[in-house]
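[1] Model the structure of this input:
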Amino acid sequence: MNFDKHQLRIFYKELRAALSDEELEEKSLQIANRVKSFLSQRNELVHFHLFFPIPKQREINTYPIKDFLEAKGDFIYTSLVEPDTLQMKTLFLKPKTGFQLDKWGIPVPKDFELASNEPIQVVFVPLLAFDKSGHRIGFGKGYYDVFLNTLDPEVLKIGLSFFPPELSIPSESHDISLDYCITPENMITF
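    The predicted model follows:
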């Protein structure tokens, strides 16, 4: 495809909307299993930043990844967007915490502590599309680009996607590329 970012966003939102609930859960579990396989060879990684799915956006169900990391005794972080800014606060999740949806439908943990970004070793990055070079397209608000810029460059950036990569997508100088992307079928290294 040779679309601009806006067209790609529309296209991939429509592809997601076309997934049945069963397909969404099946693909999410396949992705979670690939995450488990990837991490089984990397025991040194214990601090993970994880996004949680916004139901109306038909995002990947990351709760099985959370449950896996929690069972291993790893440290899990997520973010909370500060209203009126592009900043995201980092939250350390307390074990077994529940979630509630905020007014935008974003899952927010009920039991957390504000935390530093410093310990984070891996960020699981939400996206709509990505390409064979590790460029990605999100929802266009720029929250993750701003957040990723605050992290040590050595932090692994792992995209999670229902769909295979595009050949190429437009990128800008401020865009942060992925190190890996996990789809239901593959683990792609950039």
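[2] okay, CA-based contacts and neighbour counts for the rest of this
    Noted.
[3] Could I get the full set of helices for this structure?
    Along the chain, the segments classed as helices by DSSP state H run 5-18, 21-40, 63-72, 143-149.
[4] Count the residues that sit near the residue lying closest to Pro107 once chain neighbours are set aside.
    Excluding the flanking residues, the one nearest Pro107 by CA to CA, 6 or more residues apart in numbering is Leu101, at 4.4 Å. Leu101 is flanked by 13 other residues according to other CA atoms under 10 Å.
[5] Please report the distance of Leu101 from Ile54.
    To Ile54, Leu101 is 9 Å away according to CA to CA, to the nearest Å.
[6] got it, and Ala18?
    To Ile54, Ala18 is 16 Å away according to CA to CA.
[7] and this one, so I can compare the two:
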Amino acid sequence: MDKKELRKKQKALLSTLERHIHEHKSFLIASRLFDTEEWKSARTVAVTVSNFPEVDTWQIIRKGWEEGKRIAVPKCRPKEKQLDFYYLTSFADLEKVFYGLLEPSPEKNKPAHPRDIDVVIVPGLAFMATGYRLGFGGGYYDRFLETFQGRTVSLAFQEQLAENIPVEYFDIPVEKIVSEDSVMKCE
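    Sure, this is the predicted structure:
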């Protein structure tokens, strides 16, 4: 199965999760994330603003604020297929962009330099135990991770863990995957 077919299959699978199950699994994943060394030691966490049915990151952003962490949220530059991160201090400073996604408004948020980010929570649709992931297409995160020096973690529902994902030379694996059942150190 190629990446495009697998993306379609994973999106369909995620859309079958009922809201209350989704909420509970997201809560369990967030709780496990908060217990990781990556979270505890991070001063600055980079994370996307989730869109249902992805693992809910809104509660993760709130927890980061409560703990005094700096939260950096990505803004896509589609022409260059690059990510720019901005410090988010209020959900009111987000703007709706393509596909109904929410991103930081550059006018309302300060830029975050990649070297100041301690951990990036890397999104995806499917994940292998090796840390390779199927992203949403576009390769934004793989480009960003090429030069990123910090730690990488992905959040995944059990349904997103896969035996096999097509891996290409430019794909960069994450170091840990946190699901509702486990925290997996990727080898």
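[8] re the thing from before, show me which of Ala18 and Ile54 of structure 1 is the more surrounded one.
    Shown here are Ala18 of structure 1 and Ile54; by other CA under 10 Å, Ile54 has more neighbours (15 against 12).
[9] show me where structure 2 has strands.
    44-46, 70-77, 82-87, 94-96, 102-104, 111-112, 119-121, 126-127, 133-134, 151-155, 176-178, 183-185 (DSSP state E).
[10] In space, not sequence, find me the middle residue of structure 2.
    Nearest to the geometric centre of structure 2 sits Pro123, at 2.9 Å (CA atoms, centre = their mean).
[11] Please pull up the equivalent of that residue in structure 1.
    In structure 1, the residue matched to Pro123 of structure 2 (TM-score structural alignment) is Pro126.
[12] now swap in Phe144 of structure 2 and tell me
    Structural alignment (TM-score structural alignment) places Phe144 of structure 2 against Phe147 in structure 1.
[13] Same question for Tyr86 of structure 2.
    By TM-score structural alignment, Tyr86 of structure 2 lines up with Leu91.
[14] Let me see the contact set for that match.
    By CA atoms under 8 Å, 6 or more residues apart in numbering, Leu91 of structure 1 lies in contact with Tyr77, Thr78, Ser79, Leu80, Phe112, Glu113, Leu114, Ala115.
[15] I'd like to know how far Phe27 of structure 2 sits from Leu33 of structure 2.
    For Phe27 of structure 2, the distance to Leu33 of structure 2 equals 10 Å [CA to CA].
[16] Neighbour count: those two, which is higher?
    Shown here are Phe27 of structure 2 and Leu33; by other CA under 10 Å, Leu33 has more neighbours (25 against 18).
[17] Could you double-check that Glu59 of structure 1 lies in contact with Phe51?
    No: using CA atoms under 8 Å, Glu59 of structure 1 makes no contact with Phe51, being 9.7 Å away.
[18] Give me the common contacts of the two.
    Counting by CA under 8 Å, 6+ apart, the residues touching both Glu59 of structure 1 and Phe51 are Pro126.
[19] wait, what's in contact with the equivalent of Val55 of structure 2 over in structure 1?
    Applying TM-score structural alignment, one finds that Val55 of structure 2 aligns to Ile60 in structure 1. Applying CA under 8 Å, 6+ apart to Ile60 of structure 1 gives the contacts Leu24, Glu25, Lys27, Ser28, Pro53, Leu160, Ser161, Phe162.
[20] and with 10 Å instead?
    The contact partners of Ile60 of structure 1, by CA atoms under 10 Å, 6 or more residues apart in numbering, come to 16, 24-29, 31-32, 51-54, 126-127, 160-162.
[21] do Gln30 of structure 1 as well
    Applying CA under 10 Å, 6+ apart, we find Gln30 of structure 1 in contact with Leu24, Lys36, Phe162, Ile182, Thr183, Pro184, Glu185, Asn186.
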